[in-house]
Structures are given as C-alpha cells and as structure tokens.
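Undergrad: coords please:
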Amino acid sequence: MITSTLKILSEADKEACELVKVSEEELTVDKKRLFIESYGCQMNFSDSEIVAAVMRNADFATTSSEDNADVIFLNTCAIRDNAEQKVRNRLQYLNNLKKKRPGLIIGVLGCMAERLKTKLLDEEKMVDIVAGPDSYRDLPRLVEEAETGQKAVNVFLSREETYADISPIRLNSNGITAYISIMRGCDNMCSFCVVPYTRGRERSRDPFSIVEEARLLFADGYKEVTLLGQNVDSYKWKKEAEKGAEPSQMVNFAQLLEMVALIHPDLRVRFSTSHPKDITDDVLWTMKKYENICNYIHFPAQSGNSRVLKVMNRTYDREWYIQKIDRIREILGEDCGISTDMITGFCTETEEEHQDTLSLMEYVKYDYAYMFAYSERPGTPAAKKLKDDVPEEVKKRRLQEVIAVQRQHSSERNEMALGKIQKVLVEGPSKRSDADLCGRNDQNKVVIFPREHYKKGDYVYVLVTECSSATLIGKAVEAVLA
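TA: The predicted model follows:
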C-alpha cells in the first residue's frame, strides 16, 4: 500500500508514531514478566494497553526491559511495507536473544499477525505466538500452549469484540493524555488499504463504558482523552428494547462526543479519524457547542483528483471533499485545525492528477499532513486488480513536491497564531530544556513557553511570539486579554 513515511507533524504526533515500550516496572515475586513493543497507529498503542490488562489479570508483571522478560510481544502494523520490515529486523534480533535464553516466548500481535497468519510460525519460524487484533483475551492460553512447544495461533476476526469491559493499563503514560477506543474494524473498502482484512468489520462499543472510562481517567488526574476509531463518524451503537423494558436506544458519534464532553469542562476531548463521506453537521455543531471539544479534525483526502479517488474507492469526489472543508470552516471558523493524509503515485495517477492534489492543498491549507508514496500491499483490491504503474522515481518526486507545499502551509497556518493567546494543556518539560514546558493548544499544535511556576496538567494561557513550521513559542499570561 504505502511506503515512505515522510511527514510534517506536530512534535506530539511524531512521538506517538515512534516505538513505544512498557515503562511500568513492577515489584513482583514469582511472576512472569511481559515486555511489549508497539508499532504503527494510535489504535495499536491503545491495543497494547488492553493486552497489558489481559496479561495482568493472568498474573503477569510488566517490565521495561527485554533482558529480564519471559514473554515479548510485538504489536505490529501492516499498513506499509517498511513497517513490516522494521518488525522483521526486530524479530531477528530477538531470535538471537532467544538462542541465549531458550525459554523466552516471542509473539507477534496485531495487523501484521493477521495478515501473515501462520507464515511467521511455519515458514519463517521467527515466533512462538501469532495473535490477531480480536484474540487478545486468548493470550494467556496461547502463552501456556507455546510453553509446551506447540504452535500457538489465534487470528479469528470477531463481529462483536470491542474489549469494552477491559480497563486498559496505561503504558508509558504522561498521566495527562490518554486514548479511548470507541470502535473496532472498518467497513470502508478503500482499494489501497489492508485494514478491513486485518481488523475486521466495523463494530461500535457501548457508549456508557466509554463515558465511564473517560470519567475514571479524569478522576485519576487525566485532562485529555482522544476517542479512537478507523472512522469515528460512522460510530453507531444500538440497544434493542426488551419486553417490558426501556425502548430501543441509539447513540451516534455526535451524541457520544457530547456525553464525553459533559463529564467535566476541564476534560479535553479529541477524536481520530474522520472519513469525509461520514462527517455530519451535527458533529461540527457539537464541537462548536463545547469549549472542551478541541477545534481540530484529522480529515484524510488521499488525493485531490476525482478519478483517482474513484479508483481508490474513497466514495467521494473532489467537489464533495471541498464542500465538507467549506462547511468545517463555516461552522468552526478559519482557526479550526485540519490535517490530512496524502498518497502520491497511486495506480494510474497522471501528472495532471498529481497537480490536482497540489491545488487541493493550496485550497485547504492544512495545518499538517501525513504524506506517503504509494506501494501496494498484498491482498488489497489495488494489488489484485490494479497495476502499480507509476515509476518509483516519479512517486518520490511527487512526494517531495507535496512535502514542500505542506511545509509552506504549516508555516503559514502557524503564523496565524502570532500575537494571539492560546489555551495550552501542559504535557511536560520541553525536549530541549527543562526550563521550558511543552503542551498542545486547541488545534493540536505544540506550544513551548518558560516553565515559571506552572506544572504538568495545568491549563496555561500563552501569548505566541514566534513560530516554526512545527512549533509555537511564547510566554504565559495570567488570563485571556480582553
């Protein structure tokens, strides 16, 4: 599907895309130790927190070092070939480690496990356990099976599993921000995407369990939650009426957003990802109604050309997408942060169609973007039916042009904040200096300012005095100026 992970992102999002390891070290006696690494999207990081909870319930302890682990899980991504290659390289290292420690159990979880299934066990013999995204409850049994020398596999995709009753263990947490998975799977059969085949069909989680999870996080001191789904706008939960009971209940995404926002005004709410075909005015008006719902939308376009969008099976065209952008700006204002995904060199894309992508970017002026050169993923409709006919050098040249345009737009959008006051949720010290603090504003942009007397978890008003294409820099003020 996609290669080249060149991006222009906020610093916070760059960190979210890096390797994450379990950081919680537990004092344990006679417990087996689990070490987890996560690769890929936010959903994978959220899933690792579910895995940790499942294994904790099975009396495992977590460790921050592979050197003293009894079980090592790699929670994997299959959306790009280079993501899989990174995991394969890591498995080679772990297999060398296993030669010195024969009792070590190695498992591959998630999308790569679902895509390759038993190949990792039978042909490559690199792992002891293969578990898909819907089989995490079965992991304790799979570990027991692997310990006897058997092949341990569960890649069954469920139409019901949402893990709604499992309280995630927050890994590598800053104690301020957290992810909440609201749905699993995807029904959008985009021709380039492997997700429907690795995560299964779409199903929505009970909204009351979502609200309770967010409420407990806020009670524990968290100040921001991000509601996660492959396509949050298609969230739809229904409880059928029972005889003599309450009538049927239906909750859509706009209603869920409101339910979470009403927990407390100091709990910020974000969400990702929105599909252009499904976002509604109700969602936008709900965002406008509540100050604690962040004024930011990740809104993937993938291409700016209608014919290419049709080949991608995105189910909207350029005009539809522009109308949605116009509606976002109309309801939420020009300050609303908008980011996107763009693929260059998709099957049959011409130079003129590439120019349509650049012109769409000029029209929207995204705050930042995830940008990729296309490469096909096995098993997708594009791999089966379309010819990957754009030369690699052309893909890369087009990608560089997209990156250059986005870099300019990121700078322009950040310059709009100069001289303005931003409400910033402090996430911790700046990477460059402990004398500065770092947080994000409403539009998901990183803001850096002098520490003074402020601390992690505070909301601070910051007057922006300078910026780069990725960061806003300023100084704290006591209150919003009139």
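Undergrad: please count neighbours and contacts with C-alpha atoms only from this point.
TA: Will do.
Undergrad: contact partners for the closest residue to residue 253 other than its chain neighbours?
TA: Closest residue to residue 253 apart from its sequence neighbours, by CA to CA, 6 or more residues apart in numbering: residue 235 at 5.2 Å. Residue 235 sits next to 182-183, 203-204, 252-253 when contact means CA atoms under 8 Å, 6 or more residues apart in numbering.
Undergrad: to compare against the first, here's another:
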Amino acid sequence: MKSFYVKTFGCQMNENDSERIVAVLRRQGMTPALSADVADVVVFNTCTIRENADNRFFGQVNMLRERRVREPGMRIVVAGCLAQGEKDAIFDRAPHVDVVVGTHAIGSIADLLERSDEERHVIDVSTGDGSIDPMVDLVPEPAEGHKAWVTIQTGCDNNCAFCIVPQVRGPEVSRPFGAIVDEVRRLAEQGISEVTLLGQNVNSYGRDLTKRLRRTSDGIHDHGFLAGPVYVSDGIRRIRPLFSDLLRAVSGVDGIRRVRFTSPHPKDMREETFAAMAESPAVCESLHFPLQSGSDRVLAAMHRGYRGERFFEKLELARSIIPDLAVTTDIIVGFPGETEDEFEATLELVARCEFDSAFTFIYSPRPGTEAGAWTDKFVDPEVIRDRFERLKLVTERSGAAKHRARVGKIEEILIDGPSKRDANVASGRTRQNKLVHLAGVDGERLRGSYLNARIVDAGAHFLHGELLGPPARGAHASC
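TA: Next up, the predicted model:
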C-alpha cells in the first residue's frame, strides 16, 4: 500500500483542492504519510500569485532531488496554479518532477501517476470545456474535524491588471445551487459545524447560472437544483447573482452553526448580501473586503471597477446593517506607477476605514498579467519598503483599537485545538474571526467545542480570554 503527502501553498481555494486530492488518493487505497521524506508520492499544490510562493516551492521540491534518484519508485507531483501557468518552467528547473497537473485536471492525478510508471514527465494542463470540474463535487476530507471549505465557484471573469488567476483558473463557473447545499448537509452529518464558502468572487456567484436559464431551458430539468428554490419561485427569471439566496440556504442547514465566505469583490457587493448576512443566524459577523489601493487613479489602472469613496460608502452600509461587524482587507504597496501622493491617499482611506486587520502585500509582477509588462513604471524597492512600513503602522493602529474595544465582552469561541506555542493554552476563533487564547484550557480535548469566554486582554493580533463555560445550544454569545 503506497503512502502520500500533500504540501499546499497559497490560498483557501488551494487548501480545498488539496483536501479533494487527498480524497482521490485515499480512494485509490493510498494512506497519508507524516512527511515528504517518507512518502511514496509527494504532491505539491502550488500558488503563483506572488513570486515568493514560486521560490518557496522550487526550494522545497529541489530538496527531494537526491531522494528521487535513490528511490526510482518514488513519485513527485506538481499541481495547482503554478502547474497550470508555468508547466515548462517546472520541468526546466526541477527535471526530477514526474507529473504536472493543472487546476482543471486534479481529478486525473491517479491516472497520471499510473502513466508515470511508463512515461517520463507526464502532464495534463487541459482547460476543460468551460463547465465546473466534476471533481469539485467530490466531498473532500477536511483537514480539521469541525471546519470545512466549500467551493461554490471556480475561475474569475474580472481582469485585474495585477492578477494571474483568470489565466490559471479560467473563466468564472458556478456550481449548481443544490450541489452546494447537498455538500454542506453531508459535511454537517460528518460533524462539521463551520463552513467557509470559497470563490474568486463569491458575491457574483450564480450570475452565470441565471444567464444560462434565461437563454434556454432545454435540457435543464431541475431549475431549482441549478439556481435554488427562491429564484424559481419568484418567476421573474432575471439574470442576477444568487449569493444572498445561498447564504440563507446554507445558514439553514441543520448542524451548521457558523458560515463564512471569501472573497467578495467590492464592485459586485450589494445591499442584499449585507441583509442576508444580518438575517441568517449562522452567517458570521466577519467580512473580508479587499481595497487594494486608496488612489482612484491606481484603482482604475488596476481595473478594480470602483473608486475609493464608493468603497467607503459600501463599507459604511455594511456596518450599518450588520451589528458588530469585523472587516479585514487586502492592500498592495508599490503598484506600477504609484506616486507618493497616491500612496498617501491609500494611508488616508485606510485610516478612515478602521479595518480590524489588513493583509498588506508588496507588488509582485506576474508574467502574463497586464501590469507585469509595465517594467518602466516599477517603483523603487527602497521606496516600497518605506511605504510598506508606514502602511503597517496605520493598519496595526486601527487593529489594536478594535481589539482593545473587545476587552470585557463575552464571546463565543470555537476551539481549534492547542496553541502552536503552548500546549497548556487553547486557541479558537470568535464569530468575528478573532483569534483567542485561553490559558489553562485543554485545547486537544475540547477541539471543535463552542465555549463562552470573557475577553480579558488584547494583543496586536490576538485576544486573551477567560473561560466561562459552554453557551446555551444555538446561542451566539457576544455582548
């Protein structure tokens, strides 16, 4: 019986793909190994959003070169976005790799491994027929026993100048409404109580499905399964997103206590989504809202589809509808052509927005993207580093203030397990996705439990809590 090990780089979508890869390999009778050093098959599920992800992958895969030579029966598989976009570079820089499989073909890994016994450098980076990959409907094996990712769409129809995702993930394709709800029900039956809905642009979910129904109903026998019962019952058949309908449906699945989602696009965010978040008991008071820049000129160059003031108006609308909402964001520093005044506009808008936290990134040029070709506009690295540190001060100031404001509150904590640094401390998340440490609590025994805790102290990136006991069933303690 062969063993396997899967190493994941990148986003939650890759994490979810890796869970499905695990399910495929287990279905072939293979068993998980503890590390890449002992596995018969090592799978690297790669990311190509930023250059440092590429470099980390090549560093790790090349550490296996000597072992691959010593053990001819061992196999190395490279999957994911880097595999889809730069297949030739993989074999050039790491010729000991056996299989390269793109984002649309990960369901074929078992067949490709079988072919690798007879062929050298087996590859499948086909882009499919524009429909959803049937592998997505394979219920994965969640890495955690109480949380799971659920893919609701693949690909992206946006054309952000800095982003490689449309090239490596393809156009936006939504899964049938009923298939998603069915998967969540199956996960709940397995004991999963928190799900995170995944997509490159989740709040446009379903627009392609309703467009399909508007064009023709030939061969589509179950409109409710495809687009949901609310869409069918309204009788209008207009082209529209279905994300707010989906939030309500998933929130209503018995056994699901928390629903999260990532990532939405600000240009497509609608008031109906905020209303669904507020009205669906299981949907958490947590919103990731990627700003990217506070300069209108830079936003236009990025092709983001909104201005800074419009972003702020939507953020304020969300906070007015959803009580106690925590908001995080993404910001790129040093986008080609960014001036000092434009960066100052970003600092000003970020300060106004008062985010709970921010993922800040130094611009990374990606081959094949529009902005990657603007080499004459690249910002000096020293200037970028200075701006990055200044932005960090602003984001950490607002984040620390948001954390201090939670001291004294009673929060419902979902325990994820022991702290990575101290086995005598349990770690978990609030509904606002705040990390909370509970000293003297057995995190391993209580993994997956919902407990009440009073917040007694606040750090820059986490909170300290004092255990009070379990909340009443179905209650969401936060006061």
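Undergrad: and the aligned residue in the second structure for the residue nearest to residue 253 of the first structure, how far from residue 151 of the second structure?
TA: Superposed on the second structure with TM-score structural alignment, residue 235 of the first structure falls opposite residue 205. Distance, residue 205 of the second structure to residue 151 of the second structure, using CA to CA, to the nearest Å: 11 Å.
Undergrad: kindly report the same for residue 290 of the second structure.
TA: Residue 290 of the second structure sits 19 Å away from residue 151 of the second structure, going by CA to CA.
Undergrad: which one of those two is surrounded by more residues?
TA: Set residue 290 of the second structure next to residue 151 and count neighbours by other CA atoms under 10 Å: residue 151 wins out with 23 against 19.
Undergrad: ok, now which ones touch the aligned partner of the more buried one in the first structure?
TA: Aligned counterpart of residue 151 of the second structure in the first structure: residue 181 (TM-score structural alignment). By CA under 8 Å, 6+ apart, residue 181 of the first structure lies in contact with 43, 46, 210, 227-229.
Undergrad: can you pick out the most distant pair from those residues?
TA: Greatest spatial distance in those: 43 and 210, 15.1 Å, computed using CA to CA.
Undergrad: trace residue 273 of the second structure over to the first structure, please.
TA: In the first structure, residue 273 of the second structure lands on residue 283 (TM-score structural alignment).
Undergrad: repeat that for residue 7 of the second structure.
TA: Superposed on the first structure with TM-score structural alignment, residue 7 of the second structure falls opposite residue 37.
Undergrad: for the stretch 51-200 of the second structure, which segments count as strands?
TA: Under the criterion DSSP state E, counting those that start in this stretch, the stretch 51-200 of the second structure carries strands at the ranges 75-80, 99-101, 122-124, 147-151, 153-154, 173-174, 194-198.
Undergrad: just tell me the aligned range of stretch 70-78 of the first structure in the second structure.
TA: Aligning stretch 70-78 of the first structure against the second structure (TM-score structural alignment) gives residues 40-48.
Undergrad: give me the buried subset of the contacts of residue 181 of the first structure.
TA: For the contacts of residue 181 of the first structure, a neighbour count by 16 or more other CA atoms under 10 Å gives the buried set as 43, 46, 210, 227-229.
Undergrad: just give me the mean distance for the helix ranked longest in the first structure relative to the second structure.
TA: Ranked by residue count, the top helix of the first structure under DSSP state H comes out as helix 392-415. Superposed on the second structure, helix 392-415 of the first structure shows a mean distance of 0.8 Å to its aligned residues (mean CA distance after the TM-score superposition for the first structure).
Undergrad: where does that helix end up in the second structure?
TA: Using TM-score structural alignment, helix 392-415 of the first structure corresponds to residues 381-404 of the second structure.
Undergrad: that older thread, quick check, the match of residue 7 of the second structure in contact with residue 20.
TA: Yes: counting by CA atoms under 8 Å, residue 20 is a contact partner of residue 37 of the first structure at 5.6 Å.
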